[in-house]
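K.L.:
Task: produce atomic coordinates for the following.
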Amino acid sequence: MSNKKKKKNNMKKKKDVPIEAFKDMSAEYGDKAWNILEHAIRRIYNHNARNILSFKELYRNARNFHGFGEKLYSGLVATITSQLKEMATSVADTQKSSFLKELNRKWNDHRKALRMIRDIIMHADRTYNSMTKTPVYELGLNLWRENVIYSNQIRTRFLNMLLGLICKDYAEEVVNKKLIRKITNMLMDLGPSVYVQEFENPFLQLPAEFYRAESQKFIECCDCGDYLKKAEMRLNEVIDRVSHFWDPSTQKKITIVVEKEMIENHMIRLILMENSGLVNMIGDDKYEDLSRMYNLFRRVTGGLSQIREVITSYIRDYSKQLVTDPERLKNPVEFVQRLLDEKDKFSRIINLAFSNDKLFQKDLYSSFEFIINLNPRSPEYISLFLNDKLQNGLKGISEDVVEITLNKVMFLFRYLQEKDVFEKYYKKHLAKRLLSGKTVSDDAERSLIAKLKTECGYEFTAKLEGMLTDMKTSLHPMKSFYASHPELGDADGATLTVQVLTTGSWPTQSSVTCNIPTEMVVLCEKFLLYYLSNHTDRKLSWQTNMGTADLKATFENGQKHELNVSTYQMCVLMLFNNADRLSYKEIEQATEIPASDLKMCLQSLALVKGKDVLRKEPMNNYVSEIDAFFVNDKFSSKLYKVKIGSVVAETEPEPEKLKTQERVEEERRPQIQASIVRIMKSRKKLEHNNLVAEVTKQLQSRFLANPTEVKKQIESLIERVFLERDNSDRKLYRYLA
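P.N.:
I've put the predicted structure just below:
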């Protein structure tokens, strides 16, 4: 029973008090009801609302204004306006130091009053006002704006005092930040347009003037790095100041102002600043300053393009100096290494300072494409660089480091326009490495060939892979040969190792001849008979210019050495087993080595310090046809095994280079013709310029086709009736099936 009673009592407490229904009011009743409401509104504004009628009574009076909405609305406007004018006078009479505080206090009073008034006349606000008039609370904000903020007594003074406080803050004086924030919130409550017109527009002139003067002061006394630090600090301060003072919508606008005055107006001067600008930062590896410049300049229009332009110009100027300096071009390996070092340097800058920006990467690739093709000998130099690394430069280095090195070189190779020229040189250098046994490892060789295949396709590397295959398959015939000739296994006698090379895969020279020593001729003939007896459909020709030999030599006082020499050097040295002194002419006649090769061979044997197993007369720095040679009995070395390399030009001599270029041009012609036929077969008819463009694009993975050469091959195909010209348009070609 007690629980039920308790529940019943609670229900009674929550029961709503009934409010009288609408009733028609006379004019006299309307005046009386309004007087009650007006009196209550004034008491609310005067902070004396305790003794007014109850909320319920006031609500009923306002609700009963049915049919008198205009009277209620106009009376409300007049009463609030009257109160606000009194407030405006009170604020205007306030002393300077308390002016903004008083304005903020009156604003809070007004908002509080508006909320109470809105609750009292809620019904009329929802029925009458919502259809034809401004809602009460919004009306109160509008009246505050017109009668207080826009008052002649307040408007100018208010703006000057607010801006004055902000100026003090810029001067690092102590100001009431909370008060400023409250005032700016008031302006936003009155509407974004009020905030913009009364505060934001005049305010934005202050930082523009302040930062313009400050940036000028900084740039006169600071280097580029210090200036950028100060600019960064100022931008951070702006963001902090926005959070304390202004509406967030102002942040972007004031940030643009600061960026313009501190960065945009001084971009060119900062980039080109003497002894500390962008070029100096790059040269001194100042990644922190470069990162700061990137992050600041990206804020303004055209900022990053200015940096990109200078960096691109810097790289290209450097490359021109490198390519036009004869001293730097003397060493191909050093030339390529400089390019790789420069590429690594800018890759680090882009990664560490420029957030790995794709546009900067694109500029880097474009710049190095320009560099690598600026030097016409780049294909040869890159091949020489790889030859140096794969021959001895990567020994004792982990596989990961080898891969990194090869990938770096592939970056340069990727932008070569004449990849087929590189192929010519690389095949020649690879052959020497393989046949002399000087390659760092088969894995490294195969790894590079795999990268070349990925870049250029199977046809590009087919012969290179064939060379590696020949080296591997040559092991089996040699084992079988010695198994069938056990008498040749004597350790003190001459031995022979043969690599059987496939014609077409290797850069062989069939016209080269050389008289092999008698001791070796016997072995060569035996191997020839053995091999041809097992491969009756094959033909072998000796490539003596591509071989090596190990000779055991005894000098004065019984000093013994094992000399690692080329086949040509072996032929020369073994002549001195039967002669103490030989002239150049006698050596040439006995060996029949081509003159150019013989001179380099003798130079390496007689004129290289520490490897001079021969002496010559007269003693000078070159080999001529009047020289005479004899064994250097006093030759000595700390090593038992002495490697005597062949003296060869680091780069290909100019006549040989021209021959190589001619061979390349000859090999390009059928490729151009094949490309033209493929394109025309699929397109049936095509205009001249479009055909040239498509041929160039199709062949660019191997070389950059010369439009003149493409035109010649088109004419050749027309003569051979593969193509014909259109009768009405001579620039239009048709394919003849």
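K.L.:
all contacts plus neighbour counts: C-alpha atoms, from now on.
P.N.:
OK.
K.L.:
can you point me to the longest helix in the chain?
P.N.:
helix 654-683 (DSSP state H).
K.L.:
Using the three-state scheme, assign residue 734.
P.N.:
Put simply, residue 734 is strand when judged by DSSP: H, G, I helix; E, B strand; the rest coil.
K.L.:
give me every residue that touches the residue lying closest to it once chain neighbours are set aside.
P.N.:
If the residues on either side of it in the chain are set aside, residue 734 comes closest to residue 685, at 4.3 Å by C-alpha to C-alpha, 6 or more residues apart in numbering. For residue 685, the contact set (C-alpha atoms under 8 Å, 6 or more residues apart in numbering) comprises 732, 733, 734, 735.
K.L.:
Can you get me a residue count around residue 714?
P.N.:
Under the neighbour criterion other C-alpha atoms under 10 Å, residue 714 is assigned a count of 23.
K.L.:
Give me the distance between it and residue 347.
P.N.:
43 Å (C-alpha to C-alpha, to the nearest Å).
K.L.:
Residue 362 - how many residues pack around it?
P.N.:
So residue 362, with other C-alpha under 10 Å, has 10 neighbours.
K.L.:
Oops, could you answer that again for residue 406 instead?
P.N.:
19.
K.L.:
Contact partners for it?
P.N.:
Residue 406 makes contact with residue 448, according to C-alpha under 8 Å, 6+ apart.
K.L.:
Another sequence for comparison is provided below:
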Amino acid sequence: MELYRKSNRIYEELFKKNPKQAYGDAVVQRLDHMLQDHDIQIEMNKQFKGYYERDGLIPKFSLEVMVLSKPFFPAIDIQNLNLPTNLQLALQTFKDFYKEIQPCQTIEFAPQLGSVTVEVQFMSRRCNITMHPSQALILLQFADGAMKSLRELEEIIELRMEEVEINTVSLMQNLPILVKAAEGTEQIGAQPEYGIGYDEQLKLNKYLRPDKIDFRVGKPIKDIIGEHSAQFARKELIDQFIVILMRTQRTMKYQDILNLAVNNITQFRPSKYDVKQRIEDLISRQFLKRKVEDRKTIEFIP
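P.N.:
This is a model prediction of the structure:
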């Protein structure tokens, strides 16, 4: 927690040392508020857990809040989704909790943001699959062997047909979690054809054999937040983690930095390639440097 609180000051110092490398006032201000939101998010989730324990409530699932300040994300439209009853109850519980700690403020839920981990039972194994909330809502409709068409999904979830189609197709790509229900389409590793009729029945590909128990599926083709903005935010989070880490440790092995970043950044799952790019970029901007006598060791430039 203390590291995150210090992060704003660290960035200010770095920008002062390398003014030519600064991103501009608007971006710095936005980043500053993102870091503040993250501090609030951590503290709020701790308090919410205490609220559950105090009132003797038994959570049906793990609910963690992602905080966004609306003035800095004005382009995000709140999308209404027909959420499952248990999730609606969980959100209402959080709303009651928030009213207790912040009686003068209001909150809005943006159910189309964030991520959801769904437990799926295939024939070979049970998997925990992390995905976009809209994807999760669609996948949940295929529980217990249910079959659904795009038109039925549209009515149940109350999404536009375009959104239903985009999210459903994303669950049929690469790793086909959903397949057409017509005879012969459910095969191990079968790659689906994406020409789906609105009334064509789909089902869970129960014979799928994922390599991992815990994994993520690709996001829908069309996302709420633009790809450019998302990529920028991810780069900033990786940079933030590395700079705070190196400011504390001063000297570390390249591989240790890589492993710590991959394993400890929780807002998304960075690849080793992503982290390597950010390390090299921080070196080029003179935040870090390689040790002269050992090129595999990275040093922080104070």
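K.L.:
if we can go back for a sec, distance to residue 314 of structure 1 and neighbour count for the contacts of residue 685 of structure 1 - can I get that in a markdown table?
P.N.:
Shown next, in a markdown table, are the contacts of residue 685 of structure 1 (distance: C-alpha to C-alpha, whole Å; neighbours: other C-alpha atoms under 10 Å):
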| residue | distance to residue 314 of structure 1 | neighbour count |
| --- | --- | --- |
| 732 | 44 | 17 |
| 733 | 45 | 21 |
| 734 | 48 | 18 |
| 735 | 48 | 21 |
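K.L.:
Give me the aligned partner of residue 160 of structure 2 over in structure 1.
P.N.:
Counting by TM-score structural alignment, residue 160 of structure 2 corresponds to residue 594 in structure 1.
K.L.:
what about its match, distance to residue 650 of structure 1?
P.N.:
The gap separating residue 594 of structure 1 from residue 650 of structure 1 is 19 Å, by C-alpha to C-alpha.
K.L.:
on that earlier part again, next, format the contacts of residue 685 of structure 1 as CSV and append distance to residue 73 of structure 1.
P.N.:
Listed next are those as CSV, based on distance: C-alpha to C-alpha, whole Å:
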residue, distance to residue 73 of structure 1
732, 85
733, 88
734, 89
735, 90
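K.L.:
May I ask which two of those residues are separated the most?
P.N.:
732 and 735 (10.3 Å; C-alpha to C-alpha).
K.L.:
corresponding residues in structure 1 for stretch 36-50 of structure 2?
P.N.:
The aligned range for stretch 36-50 of structure 2 is 469-483, by TM-score structural alignment.
K.L.:
Same question for stretch 89-108 of structure 2.
P.N.:
With TM-score structural alignment as the criterion, stretch 89-108 of structure 2 aligns to 522-541.
K.L.:
quick one: the matching stretch to chain centroid distance?
P.N.:
Relative to the chain's own centre, stretch 522-541 of structure 1 is displaced by 57 Å; criterion: C-alpha atoms, centre = their mean, to the nearest Å.
K.L.:
residues near residue 680 of structure 1, how many?
P.N.:
Look at residue 680 of structure 1: counted by other C-alpha under 10 Å, it has 20 neighbours.
K.L.:
got it, and the one 10 residues further on?
P.N.:
As a burial measure, the neighbour count of residue 690 of structure 1 was computed by other C-alpha under 10 Å and equals 11.
K.L.:
now for it: what does it line up with in structure 2?
P.N.:
So residue 690 of structure 1 corresponds to nothing, using TM-score structural alignment.
K.L.:
which secondary structure element contains residue 690 of structure 1?
P.N.:
helix 688-699 (DSSP states H and E).
K.L.:
Just the angle for that helix relative to helix 654-683, thanks.
P.N.:
110 degrees (axes from the mean of the first three to the mean of the last three C-alpha atoms, to 10 degrees).
K.L.:
how much does the helix or strand following helix 688-699 of structure 1 deviate in direction from helix 654-683?
P.N.:
Downstream of helix 688-699 of structure 1, the next assigned helix or strand under DSSP H and E is helix 707-719. Helix 707-719 of structure 1 and helix 654-683 are oriented at 60 degrees to each other (the same axes, to 10 degrees).
K.L.:
In structure 2, which residues correspond to helix 707-719 of structure 1?
P.N.:
Helix 707-719 of structure 1 corresponds to no residues in structure 2, going by TM-score structural alignment.
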